[in-house]
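> generate a structure from the sequence data that follows.
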Amino acid sequence: MAHVVSLQPQPHPYNMYMKPGGSNDPLMNHYLGSVMDLQYLLADSQHIRYILFPSVTNPGASRKAARLLAAVHTQRATCRSENYIALQDQDVKIKYDELLQVLNKPQYTEDDALAAISIISSFLFDGGGGAWQEWLKLSYTYVDSVFRDRDPRDALQHCSETTRFIVKTAIWFDVLAAVTTQKAPRFLHYIRLLYSPETSRVFDPTQPAESPRLSMMSVMGCENHIVWALAEASALAVWKQERMDRGSLSIPDLVMNADRLDKHLHPTASELPYAATETDVARDLSSSIFRAATRVYLRSIVSGDYPHVPEIMEAIEETMEFVRAPQEHSQKVHSSVVRSTVFAFFICGALTDNSRLRTEIYKRLCLEGEDLATSTVGNSGSIKRLLQQIWAGRSKHAARTPVPWRDVLRDSNMLLV
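Model (predicted):
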C-alpha cells in the first residue's frame, strides 16, 4: 500500500498570493506551485491564481478538494505507472471520503461547485474513469441556479469571476461528457443562447468574441462556436438514435442538420495576438484540433462508424495536420495541446484502420519528451488502452463493419477531457 510522500514547499512566481504560514501545508503548496497549472493548462496562470486563491486557501470544500488533487498528482508521479489508481490508496481515499458529504447537501454554494471541479480533475489526473458523473451533477445544479430565470449572457457577464470560471468549466465538462454518456448535453439550451452563431451575438468570424467574459477560448482553448457545434453534434447523435429506434429516421433531415453544423466548422485563418505567448499558441492549436475533430465526430454520426467513408478519412487527415503542428513548438506547447485535446486523439484513433496513423496517435499519447513522472499523470494512458482494445477488436472483423467505439467509451466511463 502506497502512502502520500512528504512534499517540500515549492517556490513559484506568485508569492504575492501566499499567506504567511502557508508552507505548513505541503499539499496546498504543491497544489499552488505545480498542480494548478497542470489542472488548467490553457488558462493564464496568474489570472487563475487570482480567481481561485481566496477559495482554495480558506477552510471549506474547495480547499479539501485541491489538497485531494495534489495528493493524487503526488501518488501518480511517485508510482510512475499509468495503471496505478491513486484514489484507491488508503490515505487518498480518506480525503475523498471526507468530501462525499458535500453531495448530500440540499443546495450547493460556489465553494462546493469549485470543489466538484477539482474532484473531477482528480479523476482525470487518475486515469479519467471513476465516479466523476456524481460531481458533474453537482456542478450542473449550481450552474443552473446561476442561470435560472436570467439571460445566461447577462448572468455570465455579471457574476463573480470565480462563478464565471466554474460555469465555463462545467459547460466544457458537460459538452465532452456527452460524447461518453451518449446523451444530449444538459446545458444545451444555455449553450445555444450563449454560443450559437445562429441565435447569439457572440460569433463573428472576422471579430473577436463580443466579450472576453463569455469566451471559452481563454479557459479551455476552444472557440465559442466550436463548443456549440460539438454540443449540437452529440444532441444530433441522440436524435438519430431515437428515430432509428422508432423506425422513423429521415436521412435527408439528418444530412440537413449535420450540414447546418458543418458550415460553421470550416477552417478560418487564425490570428494570434501580437507577441503571442506559448499559452496563446497552445490555445490556437487546440481550438483548431477541436474544430477538425468535431467534423470527424459529426461525419461519423451521418455516415456511421465506418473508417473507410471518404468524408471521415478526409476529416481525420485534416485533424492530424493540426495534431502534428505542436511538435514545431516547445515541449510545453506540445504537452499542453496533447493533454487538452485527447477527445481528438480518441475519435481519430478509433475511426481509422490506417496502421501508420494509429502508430502516430499512440506515440503522441505517450507524451514523448516529458519526464516519466509527469507523463504517467492524466488520462492519456487510459485512452491508449481504450484504443488498443478497439484496434484488437477491429482486427477480428471485416472493414465493412462499424467500429463499436461508442460502446467501448460508454462502458469505460472515460471522460475525454
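> hey, let's count contacts and neighbours off CA atoms from now on
Noted.
> which residues touch Arg364?
Going by Cα atoms under 8 Å, 6 or more residues apart in numbering, Arg364 touches Val338.
> what strand or helix carries it?
If you go by DSSP states H and E, Arg364 is part of helix 355-365.
> tell me which residues of that helix are tucked away?
Leu357, Arg358, Glu360, Ile361, Tyr362, Arg364, Leu365 (16 or more other Cα atoms under 10 Å).
> same question for stretch 152-161.
Residues Pro152, Arg153, Ala155, Leu156, Glu161 are the ones in stretch 152-161 that count as buried (16+ other Cα under 10 Å).
> which among these gets closest to His73?
Distance to His73, by Cα to Cα, is smallest for Glu161 among these, at 26.2 Å.
> check which helix or strand Lys137 maps to.
Lys137 belongs to helix 132-147, assigned by DSSP H and E.
> can you name the element that comes right after that helix?
Using DSSP H and E, the helix or strand that follows helix 132-147 in sequence is helix 152-158.
> and the helix or strand following that following helix, what other elements does it pack with?
Counting by DSSP H and E, the next helix or strand C-terminal to helix 152-158 is helix 161-181. Where contact means 3 or more Cα pairs under 8 Å, 6 or more residues apart in numbering; DSSP states H and E, helix 161-181 is packed against helix 45-56, helix 110-125, helix 132-147, helix 152-158, helix 217-220, helix 224-246, helix 405-412.
> how about those, which one is nearest Val296?
Of all the helices and strands packed on helix 161-181, it is helix 224-246 that lies closest to Val296, at 10.4 Å by Cα to Cα.
> who are the packing partners of the following helix or strand past the closest one?
Stepping forward along the backbone from helix 224-246, the first helix or strand reached (DSSP H and E) is helix 251-262. Applying 3+ Cα pairs under 8 Å, 6+ apart, one finds that helix 251-262 contacts helix 224-246, helix 278-303.
> let's see this one next, to set against the first:
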Amino acid sequence: MKRQVLLISIFCFGCVIGQVSYSIPEEMTKGSLVGNIAQDLGLDLKRFKAGKARLYTGDSAQFIELNKERGVLLIKEKIDREALCRHTTPCALHFQITLENPLELFPVTVEITDINDNAPVFQKDERIFEISESAAVGSKFMLEKAIDPDIGKNGLQRYTLNPTDNFILKSHPQSDGSKKVEMILQKQLDREKQEHTSLILTAEDGGEPQMTGTMQIHVTVLDVNDNAPVFSQAIYKAAITENSEKGTLVIKVAASDADSGVNGNVTYVVGNSMDPVSKLFYITRNGDVILDGPIDYEREKIFHLDIEAIDQGGLSDSSKIIIDVSDVNDNSPSVNMISTSDSVPENSAVNTVIALMSVNDPDSENKGKVNCFINENSPFNIKFTSN
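Below is the predicted model:
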C-alpha cells in the first residue's frame, strides 16, 4: 500500500518535520497514557494550543487520541493486536500531528506489542478414530491443529499426547510457521484385548503464565484396512487474482489408496475449520479446490490451506496448498485534506506552507504509485514530504 503526504507551498518547501515512535502493549485500558508527544517533539504547550494541534489518521480507525491541554497521546479505544494485524509483524499504527500558523507536520508511529491474552483452542472437544487392528506400526493419523492468535513465544509452541501406550506424537514445522501434528501407531492394536482407548491431546503456548487447550481422542479398533491414502504432492502451489468470482477452480489435488473396494475410497476435507482461511475455500470429492468467498490482495497476499485425504478405515494423509493472490488495479487514489490556511497574504514569502494533504492508493507496486500535479500557471508548488 502506498501512502503519500503532500505539502502545497509557494515555490518551495520549508516545513519542519520530526518523527516520534512509541511501543505499547495491546489491551491497554481506555485513557491510558501512550506518550508525552509535546515533550518528545520538543514543543511547549503554548505552541500546541496556539497551533490548534490535532491528530490525523486518514482512513484508518482511530485508536489513539490527542489531549491538547496536556500535550499527550492517550488510548481512545482498547486495541486488540490480533484483530488489528493478525500474524503481521511488526503491528503498528501510523498517523500525523499537525499544527497551524505556521503549518507543521509530525509523523508518529505506535507499535502494538503482543501479550499472552489467548489460549490455544481446538475447534472440537473430541476426535473419534476407527482404526483397523491390522494397521501397521508407523501408520499415521492426522490430528487437528490448535489455533492461537498470539505471536512469538506467546503463540502455540508444542503439543503433548497422553497416554503413549500405543501412539506417539510427531509434529512437523510448516512454511507458514505452524506445525503439522500426527499421531503415530507405535504398538500393534489388538481388538480382542482392547476395543476402545482414549487419549488427551494438549496444545501449549510459551507465554507467562502458560496457557493450554485440550482435545480428547477416542479410538475404536476395527478390522483390516492395510493402506493409507497418499497425496501426489506434499505441497501444492496455485495462483489466483483478487477479483476472481466465487466458484472459481483454484487447483486440483489427488491422493491414491492402494486398498480395493470401500477401503480404497478417499474423501477430501479442508483441515482446521477454525482458521478463517478455511471459510474461503472448499474441496470436492474429486479433489477440486474451489474459491468460496471474496479475497482482497490488499488484506491477504498469500493463503496456506491444509487439506486431508481420509479413507474408509480412518487412515489419512495431509498436504498443504500455498495460494498466491495476484493484485489487480481495483483502487483509485484518494485525496484527503489534513490542514489548510484560511487565507494567504499577498506579501507571503516564498517557502510559506499553505496546505497539507494525504494521497493514498492501497494497490501494490506500480498500481499503487501516485503522481500528483498542480496547474502549471499557478504561483503554487506541490512537494512530497513522506511516502
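> quick one: TM-score?
TM-score of the superposed chains, computed with TM-score structural alignment, normalised by the length of the second structure, equals 0.24; 155 aligned residues with a Cα RMSD of 7.0 Å.
> buried deepest among the helices and strands packed on helix 251-262 of the first structure, which one?
Highest mean neighbour count of those: helix 278-303, a mean of 23 (counted as mean count of other Cα atoms under 10 Å).
> downstream of it, the next helix or strand is which one?
Counting by DSSP H and E, the next helix or strand C-terminal to helix 278-303 of the first structure is helix 310-324.
> who are the packing partners of that next one?
helix 278-303, helix 342-350.
> make it 7 Å
Helix 310-324 of the first structure sits against helix 278-303, with contacts defined as 3 or more Cα pairs under 7 Å, 6 or more residues apart in numbering; DSSP states H and E.
> got the buried residues for stretch 134-148 of the first structure?
Neighbour-count burial for stretch 134-148 of the first structure flags Trp135, Leu136, Lys137, Leu138, Ser139, Tyr140, Tyr142, Val143, Asp144, Val146, Phe147 (criterion: 16+ other Cα under 10 Å).
> any idea how far Val92 of the first structure is from the second one?
This means Leu136 of the first structure. 20 Å (Cα to Cα, to the nearest Å).
> next one: the first one
Distance from Trp135 of the first structure to Val92 of the first structure, counting by Cα to Cα: 17 Å.
> same check, this time on Trp132 of the first structure
From Trp132 of the first structure to Val92 of the first structure the distance is 16 Å (Cα to Cα).
> likewise Phe290 of the first structure?
33 Å.
> what's the answer for Met313 of the first structure, then?
For Met313 of the first structure relative to Val92 of the first structure (Cα to Cα), the value is 43 Å.
> and Ala392 of the first structure, by the same measure?
For Ala392 of the first structure relative to Val92 of the first structure (Cα to Cα), the value is 34 Å.
> what does Lys168 of the first structure give?
Counting by Cα to Cα, the gap from Lys168 of the first structure to Val92 of the first structure is 28 Å.
> just Arg283 of the first structure next, same as before
Counting by Cα to Cα - Arg283 of the first structure and Val92 of the first structure are separated by 32 Å.
> same question for Thr181 of the first structure.
From Thr181 of the first structure over to Val92 of the first structure (counting by Cα to Cα), the distance is 27 Å.
> can you count the residues close to Ile251 of the first structure?
Neighbourhood size, Ile251 of the first structure [other Cα atoms under 10 Å]: 12.
> same question, Lys95 of the first structure
By other Cα under 10 Å, neighbour count at Lys95 of the first structure equals 17.
> helix or strand for it, just tell me which one.
helix 90-99.
> now do that helix and helix 110-125, the angle between them.
150 degrees (axes from the mean of the first three to the mean of the last three Cα atoms, to 10 degrees).
> pretty sure Gly368 of the second structure sits against Lys2.
Yes: applying Cα atoms under 7 Å, one finds Gly368 of the second structure in contact with Lys2, separated by 5.6 Å.
> so which helix or strand takes in Thr78 of the first structure?
Applying DSSP H and E, one finds Thr78 of the first structure within helix 61-79.
> packing partners for that helix?
Packing partners of helix 61-79 of the first structure (3+ Cα pairs under 7 Å, 6+ apart): helix 26-30, helix 45-56, helix 90-99, helix 110-125, helix 372-375.
> output those in TSV, with distance to Thr74 of the first structure appended to each entry.
Output for these, formatted as TSV (distance: least, Cα to Cα, whole Å):
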stretch	distance to Thr74 of the first structure
helix 26-30	9
helix 45-56	18
helix 90-99	10
helix 110-125	10
helix 372-375	9
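> buried deepest among these, which one?
helix 110-125 (a mean of 25).
> what angle sits between it and helix 132-147?
Going by the same axes, to 10 degrees, helix 110-125 of the first structure makes 150 degrees with helix 132-147.
> so which elements touch helix 110-125 of the first structure?
helix 61-79, helix 132-147, helix 161-181.
> contacts for the second one?
Helix 132-147 of the first structure is touched from outside by Tyr108, Ala113, Ala116, Ile120, Phe123, Ala155, Val167, Ala170, with contacts defined as Cα atoms under 7 Å, 6 or more residues apart in numbering.
> distance of Ile290 of the second structure relative to Ile283 of the second structure?
If you measure Ile290 of the second structure against Ile283 of the second structure using Cα to Cα, the figure is 6 Å.
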